[in-house]
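Asker: Prediction below, plus the sequence it came from.
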Amino acid sequence: MSSCRDTAIEHMSLLFTDYRPQFFIRPDGTVLINLRNPAGKRLMSRVIQQEEQTSAVLLNNLVERIRRDLMTIEGPLEEENVDWFLKRIELQTFVPVNPTHRPRKIVVAGARLRALSGK
């Protein structure tokens, strides 16, 4: 598991070099990522779930959600970034603590925005 975790951390480090990423390994196997601006102000924190550490697709979805959040935080939305908000991204909405619980539900982000845009 640690090799997948290390690969995910390395991948995120390379993608977010402008935001000074910091990583903290949590006892449950997840990884907390803090992104800071060049002045040192924390912009956001996100958790990299174990499933995201082992799946390139899920990790890429997390990266895209973080990029969208950063665009929102840094505002105003530039014309060339509109496509990021029109793209379908799967969101994982349930993390079972007990294996007897139902599996994760996948929802699609941005459907309402795409419908309003006419695309």
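Answerer: Now that the structure is in, tell me what you want to look at.
Asker: rest of the way, CA atoms for contacts and neighbours
Answerer: OK.
Asker: right, and the helix or strand after the longest helix along the chain?
Answerer: As assigned by DSSP state H, the longest helix anywhere in the chain is helix 56-74. The helix or strand immediately downstream of helix 56-74 is helix 82-86, counting by DSSP states H and E.
Asker: What are the buried residues along stretch 72-87?
Answerer: By 16 or more other C-alpha atoms under 10 Å, the buried positions in stretch 72-87 come out as Phe85, Leu86.
Asker: try stretch 19-29
Answerer: Tyr19, Arg20, Pro21, Phe23.
Asker: what's near enough to touch the residue most central in space within the chain?
Answerer: Central residue of the chain (C-alpha atoms, centre = their mean): Leu62, 2.6 Å from the mean position. Counting by C-alpha atoms under 8 Å, 6 or more residues apart in numbering, Leu62 touches Ile48, Glu52.
Asker: ok, second structure coming up, stack it against the first:
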Amino acid sequence: MSSCRDTAIEHLSNLFTDYRPQFVGRPDGTLLINLRNASGKRLMSRVIQQEEQRNGVLLNNLVERIRRDLMTIEGPLEEDNVDWFLKRIELQTFVPVNPTHRPRKVVVAGSRLRAMAGK
């Protein structure tokens, strides 16, 4: 398991070189990532589940969610970043071992608002 954790840490460290990522292992096997800007201000913290550490697709989905959140935090949204918000990203269920839970999807930004405006 530690090799999966080490691989995830290395992957995330390489992707977020513009920030100062800090990782903390937790007793339940999850991993906490803190991203700080150059002045040391914490921008965000995320928990990386064990399944995300082992599965490359889930880890990449996490990376995309973090990038979207960073764009929102740092704002303003540039025109060339709009595509990030139009992509559907699978989210983990709260109980991933329960087969009755289906993966949730992120609603495409704007479609709900357009539907509500039409009412």
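Answerer: Perfect, I can see it now. On a predicted model such as this, the values are computed, not experimentally measured, just so you know.
Asker: on that earlier part again, what span of the second structure is the longest helix of the first structure aligned with?
Answerer: Using TM-score structural alignment, helix 56-74 of the first structure lines up with residues 56-74 of the second structure.
Asker: Give me the mean deviation of the matching stretch from the first structure.
Answerer: Following the fit onto the first structure, the mean deviation recorded for stretch 56-74 of the second structure is 0.2 Å by mean C-alpha distance after the TM-score superposition for the first structure.
Asker: Could you look up the SS state of Pro96 of the first structure?
Answerer: coil (DSSP: H, G, I helix; E, B strand; the rest coil).
Asker: How many neighbouring residues does it have?
Answerer: 11 (other C-alpha atoms under 10 Å).
Asker: And for Glu52 of the second structure?
Answerer: Neighbours of Glu52 of the second structure (other C-alpha under 10 Å): 21.
Asker: any idea how far it lies from Ala8 of the second structure?
Answerer: 8 Å (C-alpha to C-alpha, to the nearest Å).
Asker: and for those two, which residues touch both?
Answerer: Joint contacts of Glu52 of the second structure and Ala8 (C-alpha under 8 Å, 6+ apart) are Leu59.
Asker: From Thr100 of the first structure, how far out is the residue nearest to Asn61 of the first structure when sequence neighbours are not counted?
Answerer: Distances taken as C-alpha to C-alpha, 6 or more residues apart in numbering put Ile89 closest to Asn61 of the first structure, at 6.2 Å, once the chain neighbours are dropped. To Thr100 of the first structure, Ile89 of the first structure is 27 Å away according to C-alpha to C-alpha.
Asker: just Asn61 of the first structure next, same as before
Answerer: Taking C-alpha to C-alpha, one finds Asn61 of the first structure at 26 Å from Thr100 of the first structure.
Asker: on that earlier part again, residues of the match of helix 56-74 of the first structure that come out buried?
Answerer: So for stretch 56-74 of the second structure, counting by 16+ other C-alpha under 10 Å, buried means Leu58, Leu59, Asn61, Leu62, Val63, Glu64, Arg65, Ile66, Arg68, Met71.
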